[in-house]
Every structure is written in C-alpha cells, then in structure tokens.
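>>> attaching a predicted model along with its sequence, questions to come.
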Amino acid sequence: MGSEAEGAFHIADVSSVTPGLLRATLRTPDGIRIEAVHEPHMGHRDSVTDTAIVVAHGFTGSVDRPAVRRAARAFSRRAAVVTFSFRGHGRSGGRSTVGDREVLDLAATVSWARELGYTRVVTVGFSMGGSVALRHGALYRDDPRARADAVAAVSAPARWYYRGTAPMRRLHWVVTRPAGRLVGRYGLRTRIHDRDWDPVPMPPVEAVPLIAPAPLLIVHGDRDPYFPLDHPRMLAAAGPSELWLEPGMGHAENAADDALLTRLADWLSAA
C-alpha cells in the first residue's frame, strides 16, 4: 500500500434519490467505488447554499452508523452535509488501508460536493478520518476541485504506529494479524488490506503546516482512551491552527455530544 494524491476522480452513478437525500456512488482515481450521501441544509431544502460540510468517519464507521448520522443531522442545521464510507467500510468497495489511500476517497467526495454546486466545501474528520482530513488538506491545497476551504480534525493521531494505549495495541492486532483482520471483517464489518504501507504516507503532524491558508481546527477530548493529549498539542504546535481540548470527552464521533457538534458546525460554516 502507499499513495499520495494521484489522478482524477469520477462520479460513477447516482444510485437513488429520496426526499431530502441524494445517494451516489463515486469512483476514486484507483478505481474504488465509494458510497456517498448528500443531505441539504435543513433551512434550504429547495435551493443550493454555498457551503457543504464533508464528514470523514473513523475506522470501522460508515455513512449509516448512528454516530455519523447524528453528526450529519447536527451539521445540516448550519450547512449542507456530505457523508461517505471509506473504502472497505459500509457499502464502499475495496479494502481499508487505515488512513493511506483513503485520502483519494475524501478527495473524490469533496469533488462531488463541488459538482453539486457548492462553492465552499469544508472537511471534518474523526480519528482515522481526522488524519485523512489533515493529509487531504495538505495534498490537495492547490487543487480547485478537491481542495478543502477549512479543515477540522477530531481525535486525530499526530504520528503513525502509536501503541502507547491498550486500545491502540488492540487496533494494531486487528490490522496486522490475519486473525485480527478476520475479526475486522466479521466482527467490525471492516475489510482491511493485508499489505503494509509502501511507501509510508506523510504523517499528520507533517501535513499541518502545509494546510494554510485554509483555517484548521484541532479538537481532542481529555479522556480519549486511544490518543493522549500530546497528540493534539503536537498537531497544534506544527502550524497555524486553533485547538479545542474538550473536558470529559472520549474518542471521535461516538464521544462528540450535540453541544460539541453544534460548535463544530458553527466553526465550519464560518471559518
């Protein structure tokens, strides 16, 4: 495995239209089909507003997981929302590369949001999705179709291969061992690639200084069981950014309460 930004992306098809929701299948530059859902701004269901928030879920998430739908509902009170499932998750094709080639999935989804008519597209990523949002913000900064106009990373790691907590040691077992990947497929409904990164992608902390001039927000809970507070502090120190350390918060979208989601939506819609 191993990839930075490459090639073009395409809309494969619009698979269904339901009242207020548009489901589509997108195709990434490396040929992976990605499921995506567009939800219009709650106050503007009959017109296109100028801002869309693209949500990048954490490892083992998908567009239909309750925490992702809850975040989408909160964000849709401030702007249009586009959610999607990373490769190897939900009904998307391919296998998860745990944050590497997923940058192509996010780029394809941001491009689709612009195809829908949004002139301002911002990204918010949770955990693995946060690391992807940071790298995407750096790698696609100068791409008029796929760039993010603002980036928020929630519960994101600063560096790769971290094993300093019990949850991260368990995650490494799931990702790197054949038995763990079986647990991932059948227990966590996540299909994981069986090859190591080659080359190793840019670490999130190295992406941070390349995101400017787009605004960057780093959000992290002080009770995160996966990544301790040195991760968000390292990210915030690496380049221009705003840092929110949330008292009592755990990890990623499952731990983000409605008040935090509303503050995130306010920041993303105004940044």
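Here it is on my side, so go on. Numbers count the residues shown, from 1 in each chain.
>>> rest of the way, CA atoms for contacts and neighbours
Noted.
>>> buried sites along the helix or strand hosting Leu106?
According to DSSP states H and E, Leu106 maps onto helix 102-115. Residues 102-114 are the ones in helix 102-115 that count as buried (16 or more other CA atoms under 10 Å).
>>> quick one: residues in contact with it.
4-6, 9-11, 26-29, 34, 36, 52, 54, 56, 82, 84, 86-87, 96, 120-121, 132-133, 135-136, 140, 145-148 (CA atoms under 8 Å, 6 or more residues apart in numbering).
>>> show me where the stretch 101-250 of the chain has its helices.
102-115, 128-139, 166-176, 178-186, 204-211, 230-237 (DSSP state H, counting those that start in this stretch).
>>> where is the longest strand in this protein?
strand 10-18 (DSSP state E).
>>> below is an additional structure, to be compared with the one above:
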Amino acid sequence: MSNRPAGHGAGSTVRPNSETGRRGSIRTFLRTADGIPVDSVYDPGPAVYETFPDASSSPSRDLVFVIAHGFTGDVDRPHVRRVSAALRGHGAVVTFSFRGHGRSGGRSTVGDKEVLDLAAAVEWARGLGHARVVTVGFSMGGSVVLRHAALHPGTVDAVVSVSAPARWYYRGTAPMRRLHWLVTRPAGRLVGRYGLRTRIHHRDWDPVPLSPAEAVPKIAPTPLLIVHGDRDGYFPLDHPRMLVAAAGDHAELWVEPGMGHAENAAEDALVARIGDWAVSAAG
C-alpha cells in the first residue's frame, strides 16, 4: 500500500462526490482494491486548526486514528460516533463502514476481505497529509486491524485491538453461537439484512484467512496494544492472552475490570487512555 493520496493509482480511490462539512470534516466513498465503495468520514482533530487556522489549508501532518468498528456496526452508529469523539481530543479521526454495513457496498465477509476496506481508509488518511496513523479496531474490527498490520507492514505506526478473537470459528459462548447462526444460515442472514442493516456474504471462507493469533507475530516492531474486558460475553480472557503470547515482547495487554464487549462497553475514560497510549507509542 503506497502513501499516495487515494484516487491516484490503481488501488483504492475516492469518488468525486465527497461532502465537506463543518471545520474541515469530509464524508466520501472510498473504492477498495476489489472495487467496493466504502462510506468514510474524516474528522480533523483540534491540532489541525491550532496549526492551520485556515480550513482551506492542508491538514496537520500529525496523528490520525482509523477506527474499525465491530460486526453489525457502521459509521453512523452512536457508539462509533462516541468513540470517534473521544479520540478527537488526541488527533484526527477516520471512521468508515465495512463492506455490507450501513451505506457501504458489497457484503460482509466477517473479517476476511474487510482488510481491503481498512487498507483504503489508511491510504486515505495518509493521503490527507497525516504522518502518523494508528488503527483502532473493535471485535471483528479488532481482528481486521491485526491482520492488516501483518499483511501490510510499515503502513501504520501503532495498532490497538479491542475485544478481538484470537482464533476463528469460536463457539464457546452463547453470543458467538448466535452469531454463527446469523452468518451461516439463510434465515440468519435475512435477520442481518433487515434487522441489523448488515448484508452478509453466503460463501464460506476459501481460503481461510490468517487468524489473529497467526497475524500478531508479523506486526513487530510496530507497537501493539491488546484491550479486553474481564466480563466480555463473546470472547473469554484466553483470547487476549493467546494474542499477547503469540505477539511476544512488543505487545501490551490491558485487562479492563468490569468491561464487557467492544465499542458499547468501552467507556470514554478507556478510549481517552487508548488515545494517550497511541500518542506515546506512535511518537
């Protein structure tokens, strides 16, 4: 993945119908390497306007967070907007809807091809002029940021994975058994489409993608933070511990007392601490 602005090559592109909002925010559709339009939003952090008071100037070459939401989320979900707002005190933020979610095109592959969606968002963030990029993923998005960093070394400056699985096909909890029904059964996919605004691909993985535990050793020396709640109802604590054991010395683990699963359970104080860690780690 190059650091050229999106839209200047054969990879991901920005469609021309982007919208510029207040204080330099931008909403547009990125085009992934396999041609999927991905609904994306850029919100400049306060440092942008401290450095460039004129909104028409180039954005600050400072820190930008690229947020990868969980399964059935999208860029307009309140919990995604809340995480974005909490991180904006530390830098600019790019949020986007994974394929099959919200207004993005395509169908969800539940963590496989979504790496291409994240790659397009990271390239866009670089193209906006930011020198430091930190990916922050939740649940499915947490697995995607790990695989992206492993498959595209050097494209990000730090990685934060929250509430992610360590291995595929886990069915050890009731929520994960329900999720597998949603993904693998025609009736479940109908519930996903009409009840959860998530269009799910009917095909099985072929080949099976690199698992998160297989990905983390390939991320070094990029700083890696694994965050997990001790009351996560989807993935018990053996998942983050497996990730950190596989990653080695370059990974840090935060086990959060009383925290449940993913964005809905990540309180603003925790997101602010993640922002502090990222500022230091991506330095």
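Great, that's in hand. Remember, it's a predicted structure, so these values are computed and weren't measured experimentally.
>>> about what we covered before: which part of the second structure lines up with the helix holding Leu106 of the first structure?
Using TM-score structural alignment, helix 102-115 of the first structure lines up with residues 114-127 of the second structure.
>>> average offset between that stretch and the first structure?
Compared with the first structure after the fit, stretch 114-127 of the second structure shows a mean deviation of 0.2 Å (mean CA distance after the TM-score superposition for the first structure).
>>> on that earlier part again, which of the buried residues of helix 102-115 of the first structure sits closest to Arg45 of the first structure?
Within the buried residues of helix 102-115 of the first structure, distances to Arg45 of the first structure taken as CA to CA reach their minimum at Ala113, with 15.4 Å.
>>> now stretch 231-248 of the second structure: how far from the chain's centre is it?
Distance of stretch 231-248 of the second structure from its chain centroid, counting by CA atoms, centre = their mean, to the nearest Å, is 18 Å.
>>> that stretch: which residues count as buried?
Quick answer for stretch 231-248 of the second structure (16+ other CA under 10 Å): 231-232, 234-237, 239-241, 243-244, 246-247.
>>> list of residues touching it?
Residues from elsewhere that reach stretch 231-248 of the second structure (CA under 8 Å, 6+ apart): 163-167, 173-176, 212-214, 216-220, 226-230, 251-253, 257-261.
>>> now list the buried members of these.
Buried members of the contacts of stretch 231-248 of the second structure, scored by 16+ other CA under 10 Å, are 163-166, 176, 212-214, 216-220, 226-230, 251, 253, 259-261.
>>> residue closest to the middle of the first structure?
Ala56 (2.1 Å; CA atoms, centre = their mean).
>>> residue in the second structure matching it?
Using TM-score structural alignment, Ala56 of the first structure pairs with Ala68 in the second structure.
>>> what do you get for Arg169 of the first structure?
In the second structure, Arg169 of the first structure lands on Arg177 (TM-score structural alignment).
>>> check Val205 of the first structure too.
Using TM-score structural alignment as the criterion, Val205 of the first structure maps onto Ala213 of the second structure.
>>> surely its match meets Trp168?
No: assessed by CA atoms under 8 Å, Ala213 of the second structure is found out of contact with Trp168, at 9.5 Å.
>>> which residues of the first structure fall in strands?
Counting by DSSP E, the strands of the first structure are 10-18, 21-27, 33-39, 51-56, 80-84, 120-126, 151-154, 216-221, 242-246.
>>> and the match of helix 102-115 of the first structure, how far out from the chain middle?
That offset, for stretch 114-127 of the second structure, works out to 10 Å (CA atoms, centre = their mean).
>>> stretch 177-194 of the first structure too?
The answer for stretch 177-194 of the first structure is 20 Å, by CA atoms, centre = their mean.
>>> now do the contacts for Gly248 of the first structure.
Per CA under 8 Å, 6+ apart, neighbours of Gly248 of the first structure: Gly221, Asp222, Arg223.
>>> that should have said Leu261 of the first structure, apologies.
Ala71, Ala74, Phe75.
>>> who wins on neighbours among those?
Among the contacts of Leu261 of the first structure, Phe75 has the most neighbours (other CA atoms under 10 Å), with 29 neighbours.
>>> okay, the helices of the stretch 101-250 of the first structure in JSON lines with distance to Val63 of the first structure next?
Shown next, in JSON lines, are those (distance: least, CA to CA, whole Å):
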{"stretch": "helix 102-115", "distance to Val63 of the first structure": "12"}
{"stretch": "helix 128-139", "distance to Val63 of the first structure": "13"}
{"stretch": "helix 166-176", "distance to Val63 of the first structure": "21"}
{"stretch": "helix 178-186", "distance to Val63 of the first structure": "17"}
{"stretch": "helix 204-211", "distance to Val63 of the first structure": "23"}
{"stretch": "helix 230-237", "distance to Val63 of the first structure": "26"}
